[in-house]
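# sequence and predicted structure are below.
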Amino acid sequence: MVEVHRAIAEAARLWQDPDYPARKRAVRQTLAESNRFTEGALAFAVNQQMSLLTEDSLAAWLGTEAVANPIHVGVIEAGNVPFAGLQDYLAVVGVGHRFLGAVSRRSPWLLPAFADEVAEQGGPGSHFVDNDAVVDVSDALIASGTDETIATLESACEEADIPSLLRGNRYSVAVLDGGETEEDRLGLAEDALLHEGLGCRNVALVFAPKDLDADPYFEALSVFRGTLQAHPDTSGSLKMQQAFLAAVKAPHAYGEGLVYLVSRGEAEVQSPAHIRWVPYSELAEVSEWLAGHADEMQLIAARVAVREQLAIPVEMVDLGEAQRPPLDWKPDGVDTVAFLRGL
């Protein structure tokens, strides 16, 4: 698989240049679609993922031996964040299977354009089909989507008698202890607000000591929004929620122009870009809650000193690392490469 990894790495090297024609065209087309991607967030996602793709990193993650019996693996890409299906594409072609992609109508340009680039650099060709057809033409399926979509796909895969790796709704949380630095607070803002809070790695719940001064954390949210501006649709989606909170006199805070919203209350996930601030008295009660909801979470972001006190079987990262996943991260705790090599 050395040649394939080399082609991927060369394509990634070219795509690290924002002005590279294929990338520039795909980005322009993507921003014109009906999604909540912004130019800044899109550049962040592409740059972050391209920077990981070296021959050595691909070999370490995927191995260098091709699978003995290549099959057609269908991949249904979620369109909530930019390049959501890139890791699955890399895993499929990087171990020697044949890739059949189905892109979201919210983001139909990025992944096909990058796959074309890999092929131009000597890698395997890839094919893209309609969502409705992918199960019928695949020997195995990987898919991410809403719980309702996944339930439908699970039934379809059972009927077609093909193996599947299906991922439903997940959210992420942060746990604070008051020892966070300014850098940590800015990292938390990125974890929560990048991609308008739409990703499974976005922090939706923030557990904080009940007597913690929240103002420095809210200031960090505003600073982040000054660096990477919100999508114009975000304030509109938060307007009714903020009005309701005000009407019932629920404690909350929001950024100028409603570019984010934070409400104080029970640990209940709100809509994207609406962060729930959950006060706690003892860290043990947070740990107990997290343990009871581990199968709903993608990751926990916290300082090392906090993570050492949380024995939860969920990915744990530093504040500011949620939106910077390593190449070999395991969505929903499942090893994609192991699944593909086991087919």
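Sure thing, it's come through.
# going by C-alpha atoms from here, please, whenever you check contacts or count neighbours.
Fine.
# and stretch 194-208, what's buried?
For stretch 194-208, the buried set under the neighbour-count rule, 16 or more other Cα atoms under 10 Å, comprises 194-208.
# and for stretch 28-38?
30-31, 35-38.
# just the residues contacting it, thanks.
When contacts are defined by Cα atoms under 8 Å, 6 or more residues apart in numbering, stretch 28-38 is touched by residues 39, 80-82, 105-110, 195-196, 229-231, 233-234.
# stretch 252-259 too?
Residues from elsewhere that reach stretch 252-259, judged by Cα under 8 Å, 6+ apart: 218, 221-222, 225, 230, 234-236, 238-239, 245-246, 260-264, 273.
# out of these, which sit inside helices?
Secondary structure assignment by DSSP state H places 218, 221-222, 225, 234-236, 238-239, 245-246 of these in helices.
# which of the contacts of stretch 28-38 count as buried?
For the contacts of stretch 28-38, burial is judged from neighbour counts taken by 16+ other Cα under 10 Å, and it is met by 80-82, 106-110, 195-196, 229-231, 234.
# got TSV for those residues, with distance to W15 too?
Conversion of the buried ones among the contacts of stretch 28-38 to TSV gives the following (distance: Cα to Cα, whole Å):
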residue	distance to W15
N80	21
V81	18
P82	14
R106	21
S107	17
P108	17
W109	14
L110	11
H195	20
E196	24
Q229	23
A230	25
H231	24
T234	29
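# take the one below as the second:
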Amino acid sequence: MTLAAKKKAFVELGKFLGQFASSGSAQKPDVLCNDPFFAGLENLIHTAQHHNGWYTPEQVFFAVQSWANALTPENLDQWLSRYDFAEKSPKTVALILAGNIPLVGFHDFLSVVISGHKALVKLSSNDQQLLPFLAKYLVAVAPKLNDFIEFTDGKLGHFDAVIATGSNNTARYFEYYFRDKPGIIRKNRNSVAVLTGKETREDLVRLGEDIFRYFGLGCRNVSKLFVPKGYDFKDFFEAMFAYGDIIHYEKYANNYDYNKAVFLMSRFNILDNGFLTIKEDTAYGSPISSVFYEYYDDLSDVTKRIETDRDQIQCIVSGVIDYSVPFGKTQQPELWDYADDVDTIKFLQEI
């Protein structure tokens, strides 16, 4: 199957996904295979929360729309034009996917299939429905893709390489278990924002998107702030009030109540606005409903700290640090924004 044919299939998937929005979904006449699939995905979006309480329709719609925006001819061409897809024998690549946010493993799946390899997918128990449904759509559009996609519930069979995502603890297991295979093993990472106190209200409101999207469960969500000494959090908290409705989600509210209680019982000094706590802490990974912060004297100190801890950081949000993601964009990566800065396509071409 040619690269052009595979790209075309994923473009059709993008068009299909583009029909779904929280403001209202509507079928378009030029989308392939709509009749057998449209109602099915709409139902999945609205029932995903039954299988995973964090997968609210709003969050799943956002994930679906994000992939609709990514899977365009222009984006695929820009992403793939830097690689030489020479004809080679396809390998089987085992994908062990996370389930913290909807379709979190789709980029790995896309990368394997578009590279000409076979994806042997082991899903997270927290995300069992969405990716198999999209894979069925792809096969309906391009039947030859059936030879490149397999899902498994049990022990992984034969495979030539592996891409596995998990916690730091499971990563140690993966590194041992897959020690004889080429692999990408992803561990815990967190994202940070570097503020100067000169941010506009619009910047800070957009920062709230980086904090609260997917309830803060993704590695691209901001969980740590670097702020100048003497920083006044008044403007920050005022901007965060745009996201106050998040407290109405029971699972989030339970985490907020629990983590706030733990902080108070431990006699930590915290700031609180009724749905978000912030705590001074040198760690990067904060609990759900909380963000850590740390003061700095000079921006150069923050730059050195981030460089030293680069293997713990996924994204940097800032208007003053090189290689930063714009405010509000952490959960809208481009196809060429690789997790952990590991070029997945390059890895797949070398196995």
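Sure thing, it's come through. Owing to the predicted nature of the structure, the values given are computational and were not obtained by experimental measurement.
# can you pull the TM-score for these?
Once the chains are laid over each other, their TM-score by TM-score structural alignment, normalised by the length of structure 1 reads 0.89; 328 aligned residues with a Cα RMSD of 2.0 Å.
# got a PyMOL select line for the buried ones in the ones in helices among the contacts of stretch 252-259 of structure 1?
The buried subset of these, as determined by 16+ other Cα under 10 Å, is captured in PyMOL by this line:
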select buried, resi 218+221+222+225+234+235+238
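# tell me the one among the ones in helices among the contacts of stretch 252-259 of structure 1 nearest to V2 of structure 1.
Closest approach between those and V2 of structure 1, by Cα to Cα: R225, at 41.6 Å.
# just checking, what residue in structure 2 corresponds to that closest one?
Following TM-score structural alignment, the counterpart assigned to R225 of structure 1 within structure 2 is G244.
# do the same with H5 of structure 1
H5 of structure 1 is assigned K7 in structure 2 as its aligned equivalent, the criterion being TM-score structural alignment.
# what's the answer for F44 of structure 1, then?
Under the alignment defined by TM-score structural alignment, F44 of structure 1 corresponds to F62 in structure 2.
# again with N169 of structure 1
In structure 2, N169 of structure 1 lands on N188 (TM-score structural alignment).
# could you do E148 of structure 1 as well?
Under the alignment (TM-score structural alignment), E148 of structure 1 maps onto N169.
# how much does the helix or strand hosting that match stray from structure 1?
Under DSSP states H and E, the secondary-structure element containing N169 of structure 2 is helix 168-177. Taken over the aligned residues, the distance from helix 168-177 of structure 2 to structure 1 averages 1.5 Å (mean Cα distance after the TM-score superposition for structure 1).
# which helices and strands sit right next to that helix?
The contact analysis (3 or more Cα pairs under 8 Å, 6 or more residues apart in numbering; DSSP states H and E) places helix 168-177 of structure 2 against strand 161-165, strand 183-186.
# how about 7 Å then?
Packed against helix 168-177 of structure 2, as judged by 3 or more Cα pairs under 7 Å, 6 or more residues apart in numbering; DSSP states H and E, are the following elements: strand 183-186.
# neighbouring contacts of the strand it packs on?
By Cα atoms under 7 Å, 6 or more residues apart in numbering, the list of residues contacting strand 183-186 of structure 2 from outside reads 161-166, 171, 175.
# what does stretch 51-66 of structure 1 give?
1-2, 5-6, 9, 12, 91, 94-96, 327-328, 337.
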